[in-house]
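Asker: starting from these lines, generate the structure:
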Amino acid sequence: MSTDNRHGDEAAGLGVEDGIRTLLLLMPRMVGRAKRIKIPPELESFSLAPRHLSLFAFLLFDGPMTVNALAARLEVAPATVSLMVGELSRQGILRREADESDRRRTIVSISDEHRPAIDGWLARGAGAWRRALEPLTPAQRRMFVDTLEAYEQGLDGT
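Answerer: Predicted coordinates:
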């Protein structure tokens, strides 16, 4: 393996094996820290899980949307999202309203009452990503995101 160039000049770069070693050590620490982000007290009684964070993030960043649109973004079956939305709407975390342009469709959104707590819960992670991504060029950000997606796909064996 090559030497650790973490503190060297940019031209030195990082060898593949050193990158793998560094990331294999870094990823568990990142996941551990992310898991330690506390659920806001006002949401603790709702038995929320990591799968809910993704659903909340889409609704916060992209706004209200249909169950089918959420399912496509979450890459799960609409029935799965429908069950999650049903559970969360019964608890008052999400709102379901008929789509004015097509009354057969339901639009899902975060309830006004719980939006600040959910926004605060996601803000720490969003702030960390913002600090990490802002110094990069758009092309570097694209490469970083593509690399993480390739890693995720590699874990799935796809």
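
Asker: drop to CA atoms for contacts and neighbour counts, all remaining ones
Answerer: Will do.

Asker: name the element Gly125 belongs to?
Answerer: Assigned by DSSP states H and E, Gly125 belongs to helix 115-133.

Asker: what do you get for Tyr151?
Answerer: Assessed by DSSP H and E, Tyr151 sits inside helix 138-156.

Asker: what sits up against that helix?
Answerer: Here helix 138-156 makes contact (C-alpha atoms under 8 Å, 6 or more residues apart in numbering) with Leu133.

Asker: and it with helix 115-133, angle?
Answerer: 110 degrees (axes from the mean of the first three to the mean of the last three C-alpha atoms, to 10 degrees).

Asker: show me what counts as buried in helix 138-156.
Answerer: Within helix 138-156, no residue counts as buried by 16 or more other C-alpha atoms under 10 Å.

Asker: again, but for stretch 84-98
Answerer: Buried, per 16+ other C-alpha under 10 Å, within stretch 84-98: 84-85, 88-89, 92-96.

Asker: for the residue nearest the centre of the chain, which non-adjacent residue is closest in space?
Answerer: Note on the chain: the residue nearest the mean C-alpha position is Ser54, at 4.7 Å, using C-alpha atoms, centre = their mean. Take Ser54 and drop its neighbours on the chain: the residue closest to it by C-alpha to C-alpha, 6 or more residues apart in numbering is Leu74, 7.2 Å away.

Asker: how about this one, so we can line them up?
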Amino acid sequence: MLVLMPRLVQRVKRTTVPERLRSMNLAPRHLSLLAHLVFDGPALVNELAARLEVAPTTVSLMVGDLSRAGVLERQADPSDRRRTIVSLTQDPETRKAVNHWLARGSDAWREAFDPLSPEERALFVRTLEAYENATSAEAD
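Answerer: The predicted structure follows:
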């Protein structure tokens, strides 16, 4: 695992950005933000920050960059105008490019999990979470 994990991380970092998105200087951190919006739908900046485990200001900066690039849209929360709801753009070509970017990783996980039982999948996820928690404890 000590050899495999760094290889996996490097492979993800080398994931090719689709042509439509290439000029936007997107990085793997943007991929994580976009994945949450694609799979979970629109969210508040604070919700995204909690999911990504980063400061809300970091998410705000990424959202600003992606909004200017036409990848994301921001709108005020109707129930509290001080909060901002972030969503993927409605532009079909940009949405298609984002989905294509995410598909490779999603398809790979689907292929890896397909032969496993639900119990085995749950064990795998718990194991990765335990590893993450152990490495996080070291950093503290």
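
Asker: check the gap between the residue nearest to the centre of structure 1 and Arg103 of structure 1 for me.
Answerer: As for Ser54 of structure 1, its distance to Arg103 of structure 1 is 26 Å (criterion: C-alpha to C-alpha, to the nearest Å).

Asker: longest strand anywhere in structure 2?
Answerer: Secondary structure of structure 2 per DSSP state E: the longest strand is strand 80-88.

Asker: outside of that one, which residues touch it?
Answerer: 34, 37-38, 41-45, 63, 71-77, 95.

Asker: corresponding residue for Asp65 of structure 2 in structure 1?
Answerer: The alignment partner of Asp65 of structure 2 in structure 1, by TM-score structural alignment, is Glu87.

Asker: ok, now how distant is its match from Ala71 of structure 1?
Answerer: 15 Å.

Asker: quick one: map Val3 of structure 2 onto structure 1.
Answerer: Val3 of structure 2 maps onto Leu25 in structure 1, by TM-score structural alignment.

Asker: and the helix or strand containing its match, what does it pack against?
Answerer: In the assignment (DSSP H and E), Leu25 of structure 1 maps to helix 16-35. If you count contacts as 3 or more C-alpha pairs under 8 Å, 6 or more residues apart in numbering; DSSP states H and E, helix 16-35 of structure 1 packs onto no helix or strand.

Asker: also compute the angle for that helix relative to helix 115-133, please.
Answerer: Using the same axes, to 10 degrees: helix 16-35 of structure 1 against helix 115-133 is 160 degrees.

Asker: so which bits of helix 16-35 of structure 1 are buried?
Answerer: Those would be Asp18, for helix 16-35 of structure 1 by 16+ other C-alpha under 10 Å.

Asker: what's the angle from the helix or strand just after it to strand 102-110?
Answerer: Downstream of helix 16-35 of structure 1, the next assigned helix or strand under DSSP H and E is helix 50-62. Computed with the same axes, to 10 degrees, the direction of helix 50-62 of structure 1 lies at 110 degrees from that of strand 102-110.

Asker: after superposition, how close is helix 50-62 of structure 1 to structure 2?
Answerer: When structure 2 is overlaid, helix 50-62 of structure 1 sits 0.6 Å from its aligned residues on average, using mean C-alpha distance after the TM-score superposition for structure 1.

Asker: thanks a lot, catch you later.
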